[in-house]
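>>> let me see the structure of the following:
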Amino acid sequence: MALPPTLLTDLPPELLHEICSGLDTRTLLLLSQMCHGLFDVAQPIIFKHQIARLQSLADSGDLIIKPGREIKSLMNGKGVPLEYIHLNLSNSTSWKTQTLHSCYGLFSRMDYAGCTDIHLSLGHAWKHPNQAVSGWFQLAAIMNAIVGNPGSMLTVTGGEGNLNHWPFTYTLLPTNTSSTDPPPPVPPLNSTKNSIPIIHQFLQFFASLRTRFSAPRNTLVGDPTPLYGVRAYHIVQNIKTSPHKLPRHPSPLLHAFHINGNHLLHLPFFSWTIDTINKAPITCLSFEKTDLREQDWGYILQNITIPTLNELSFGSSRVTFPDLQLFLERHSSITILNLMGGTAIGCLVPYSSKKLLPQLVEFAGDPDYTEHFLQPPEAHPDLNFITMSSEFGIISFEYQYSRFDDVLELIAQRKQTMSLVLLLQSEAGLLNWLQNSTCPPVENLNNLEIRVEGRFFVSTAIKRAICDWLEHFPSLFHFKININFDVSDDTLDINTLFWDRFKQLETVECGRNTYRRAP
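Okay, the predicted model is just below:
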């Protein structure tokens, strides 16, 4: 029979310690909240339990700390400077409630401004609902402890697609059906029950096509144009709410937030994520590998505003220009914008670049995006660094390489000195473009870097063509490419390829080798 709390507090501390030593961490945490006496007795026991579990995570590689320190020394007090913490919660062992309590103990005891990288794989949690709810709350507590530290940087990676936890649902309705009428028996677009996968994919693609040119709202989305002359439909967007209200930090001090996956944009974390983004003084925000669609981002972009935002990256997220433009108009503080891997859906309002992002310094994106942000020539007077990729979905690489010339022509029209990075994804069509490039002389380009990515075979012919193509840049000072030019091969002699032909070149980096012009 358990002793009442009043009798427990009358016992000697030594006896209390013996009684409490056999209790689990959760019971000890609840017990420690009753009074100061029980708190003083329970904390050393909790501390000992947490160290043991954290050490187990460290031994398995699920907890990595840089610079390396003993777990015990990390939890002894505040003021421990750390550069990086990686926490991997990807199996049933690390997802146990007591393990999460121990992780919370680690983060709540530290006061640091380092990077925290949490890798999540919640498949186990979705399959075990009884464990999931407590795990979600404890994970939110861990993240609250992180974002409460000044200058903190949080990266959350991972996420399996789970349609039951999407924050949005979409329903097709005939145009003669009002939003208050009960919907017809048309399944939501994110429902896979009794549906053929290929048909489901087609419906998703069709829905995105019909809504990508209009900014989504909480009500009707899309225009009521006839569907192949048969019947007109519109799409209703509904915001789902989770019955589990996760705790939120009242005043987060998060500096950088990187969301690389689905979990924080799915239920029950969606509201926590939006609230944290809006409250924290975030200067760097990025989204990667998310499964949200154009109309989903339309809602999200309308409902977040970050006055301190300096760097923004959408990765491969499918964001339409109309929604993106409205967001950027509210965030003139942005200096670095990364749209790499996306697709340019829609277009910017003509001449809007003149007033859009007046402090923009760096831009990354495919040629279609880049071309929009370089017009007119006086747009973004501080823009001096551009990263451009040849990857563009189903469009051929031959076409994409030809689009480089259009962008280079716009760069040549700018007054400021420019730096350019080209990311080449395939050798298909590259040699033909290099040999037949129509771009004019770009006299304001001083720094050029070429990165060859993926399974890319760089032949001797391509290497020579690249060197010939450099003649388009008469003011080039520094050239870098991540492939080696074999100096032992007489046909690829560095002096012949670079120094003798380009008198203004000062530095050439080929692979791991750096060459400098002799004085």
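
>>> switch to C-alpha atoms for all contacts and neighbour counts from now on
Fine.

>>> all helices for the stretch 1-150 of the chain, in order.
5-8, 13-20, 25-32, 36-60, 71-74, 97-109, 123-127, 129-147 (DSSP state H, counting those that start in this stretch).

>>> including distance to residue 316 and mean neighbour count, could those helices go into TSV?
Shown next, in TSV, are these (distance: least, C-alpha to C-alpha, whole Å; neighbours: other C-alpha atoms under 10 Å):
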stretch	distance to residue 316	mean neighbour count
helix 5-8	56	12
helix 13-20	52	14
helix 25-32	41	17
helix 36-60	32	17
helix 71-74	37	16
helix 97-109	31	21
helix 123-127	23	15
helix 129-147	25	20
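
>>> to compare with the earlier structure, here is another sequence to fold:
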Amino acid sequence: MSASLLDLPNELLHIICQDLDDDGLLHLASTCRRINLLAIPLVFSRCDYELPTSSIPSIHLTSGNIRLLQALSIASFVTSIDVLDFSMIHSPTPEILDAIRALHALVTRLAHLGHVRLLVSDLYAQKTPQNTEKLRPWPHVMAAMLNTAAQRGDCAITIYGGTYAYFSDPRPFRHVVAPVAAPPTKPPQPTSLAQTLAQTLRAVFGRLFRPAAAAGCPPLLPRPPLIQSHANPSPLALPPAARPRLTTLNIHSSLLLHATFYPWTLHTLNSAPLTTLSLDNIDLLHYDWALLLPALTLPALTSLAVLRTAIAVPDLTAFLARHPALRALDLSFHAALGPLVPYAPPHLLPKLISIHGPPDCLLYFLAAGDAVYPDLRVVGIRSHAVSGYDLAQFDQLVACLRLRRVVPRVDLEGRLAARCQLPAGVGGDAGPGEEHDAEF
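Take a look at the predicted model:
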């Protein structure tokens, strides 16, 4: 008569589990539900982490407790996580692939996942002869996990990043200065009095007997652009999500808009029913944004944040004009690229409820008149700049807010708050429910 491991009582199975290392314990825990319930508590105990219940409000994973991620991926009793923070894993090593695969399994298995935060490290810059082959699947593994999260419908995604090597994963576009034609050479100067006199007579009589110009002016020939741009081909073909249901995406990583991930990101932005989009600390050139923004159409977008990102004022204005459903705009601590005059068109963002930014950006939107933005309830002045220009812009903004028929709630944050104060009569409390609707 044959016997199996499952014929042993739980006490003996528990002793066997205790003698296994972490990898062996995780492999054994994935064999069946009974052993899973015996082995998983040991993994959490070894990580000095209290055994969770079926619903986890928030869990933060670090390099020290990364084993928890693998345990969670097979912990059948955990069915719901509100916030899964994977953004503290900074070691770009081949071992991170196992963690991403475990995260993919967890994203696939959970009945509810509210928000996943992760760090996209530049593994390309970490390649060595020893780990090049091991790191080769990394973009595909990451894209597969993101596709699964994007197709859930209940999961917001925030992607962080650090410094990247552009020589290994370039920006989405290549910009070169067009060659400038050499100026025509001047005719040789006359060397004698007779030559000088002849040249002067030709010039005088040439003007006197020049035929009359035809009616109208000939059309000007188009000048070639000074900057010529070309798309950088993606080194890999990453499969996009078939039917993304993502509604909230926070891109705080430049790598997601570099050549490798750019086609994936562009497809996700244009095909998902996004209502909230945040772009923060993305170091693309403003030439890149001039080509990227016209390729985006987000009809359901209601909240947009653009922070520490070099987007020229005309390009951003044109993008906003194509998204009239926006209700919340956040330009906090944003340094405008280009002149902020003339002011924004009065028909721009007719449903705006909340706007945040430095004084000059706020004036660009609010100085068109008190009838603009009739639903506006919250203004946030957020700036670290305290130059004479910024202080003068703050005074003008305060005068502008005084004239509005509907006085919004006004907040003042950053270093500017240490130098300036809001005078009485500017700002107040938002009405019931207005703050919640206006904030991101």
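
>>> mind putting the helices of the stretch 1-150 of structure 1 into a markdown table with distance to residue 400 of structure 1?
Putting the helices of the stretch 1-150 of structure 1 into a markdown table (distance: least, C-alpha to C-alpha, whole Å) gives the following:
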| stretch | distance to residue 400 of structure 1 |
| --- | --- |
| helix 5-8 | 73 |
| helix 13-20 | 68 |
| helix 25-32 | 58 |
| helix 36-60 | 45 |
| helix 71-74 | 51 |
| helix 97-109 | 47 |
| helix 123-127 | 39 |
| helix 129-147 | 41 |
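
>>> which one, of those helices, ends up nearest to residue 470 of structure 1?
Shortest separation from residue 470 of structure 1 across the helices of the stretch 1-150 of structure 1 is recorded for helix 129-147, at 46.9 Å, computed as C-alpha to C-alpha.

>>> residues making contact with the closest one?
95-97, 100-101, 103-104, 107-108, 116, 125-126, 152-154, 244, 246-249, 252-254, 268 (C-alpha atoms under 8 Å, 6 or more residues apart in numbering).

>>> one more pass at 7 Å, please.
For helix 129-147 of structure 1, the external contacting residues (C-alpha atoms under 7 Å, 6 or more residues apart in numbering) are 95, 97, 100-101, 103-104, 107-108, 125-126, 152, 246-249, 252-254.

>>> also stretch 343-363 of structure 1?
Under C-alpha under 7 Å, 6+ apart, the answer for stretch 343-363 of structure 1 is 212-213, 318, 320-322, 325, 328-329, 332-338, 368-369, 372-373, 375-376, 378-380, 382-387, 392.

>>> ok, residue 436 of structure 2 - contacts?
Counting by C-alpha under 7 Å, 6+ apart, residue 436 of structure 2 has no contacts.

>>> aligned to it, what sits in structure 1?
Alignment note: residue 436 of structure 2 maps to a gap in structure 1; criterion TM-score structural alignment.

>>> likewise for residue 164 of structure 2?
By TM-score structural alignment, residue 164 of structure 2 lines up with residue 161.

>>> how near is the closest residue to its match other than its chain neighbours to residue 280 of structure 1?
Leaving aside its sequence neighbours, residue 161 of structure 1 sits nearest to residue 262 (C-alpha to C-alpha, 6 or more residues apart in numbering; 7.0 Å). Residue 262 of structure 1 sits 21 Å away from residue 280 of structure 1, going by C-alpha to C-alpha, to the nearest Å.

>>> okay, these two: which has more neighbours?
residue 262 (26 against 22; other C-alpha atoms under 10 Å).

>>> map the more buried one onto structure 2.
Using TM-score structural alignment, residue 262 of structure 1 sits opposite residue 254 in structure 2.

>>> I figured that match hits residue 282, correct?
Yes. Counting by C-alpha atoms under 7 Å, residue 282 is a contact partner of residue 254 of structure 2 at 4.8 Å.

>>> in structure 2, point out the residues matching stretch 288-299 of structure 1.
Using TM-score structural alignment, stretch 288-299 of structure 1 pairs with 280-291 in structure 2.

>>> in that stretch, which residues are buried?
For stretch 280-291 of structure 2, burial by neighbour count (16 or more other C-alpha atoms under 10 Å) applies to 280, 281, 282, 283, 284, 286, 287, 288, 289, 290, 291.

>>> please apply the same query to stretch 165-183 of structure 2.
For stretch 165-183 of structure 2, by 16+ other C-alpha under 10 Å, it's 169, 170, 171, 172, 173.

>>> just give me the closest of these to residue 49 of structure 2.
residue 169 (37.9 Å).

>>> surely that closest one touches residue 257?
No. Look at residue 169 of structure 2 against residue 257 with C-alpha under 7 Å: they stay out of range, at 10.0 Å.

>>> quick one: secondary structure of residue 265 of structure 2?
For residue 265 of structure 2, the assignment made with DSSP: H, G, I helix; E, B strand; the rest coil gives helix.

>>> so what corresponds to residue 151 of structure 1 in structure 2?
Counting by TM-score structural alignment, the partner of residue 151 of structure 1 is residue 154.

>>> count of neighbours near that match?
17.

>>> still on that earlier bit, narrow the buried residues of stretch 165-183 of structure 2 to those in strands?
Applying DSSP state E to these, the entries found in strands are residue 173.

>>> would JSON lines of the buried residues of stretch 165-183 of structure 2 with distance to residue 350 of structure 2 be doable?
Output for the buried residues of stretch 165-183 of structure 2, formatted as JSON lines (distance: C-alpha to C-alpha, whole Å):
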{"residue": "169", "distance to residue 350 of structure 2": "40"}
{"residue": "170", "distance to residue 350 of structure 2": "38"}
{"residue": "171", "distance to residue 350 of structure 2": "34"}
{"residue": "172", "distance to residue 350 of structure 2": "33"}
{"residue": "173", "distance to residue 350 of structure 2": "33"}
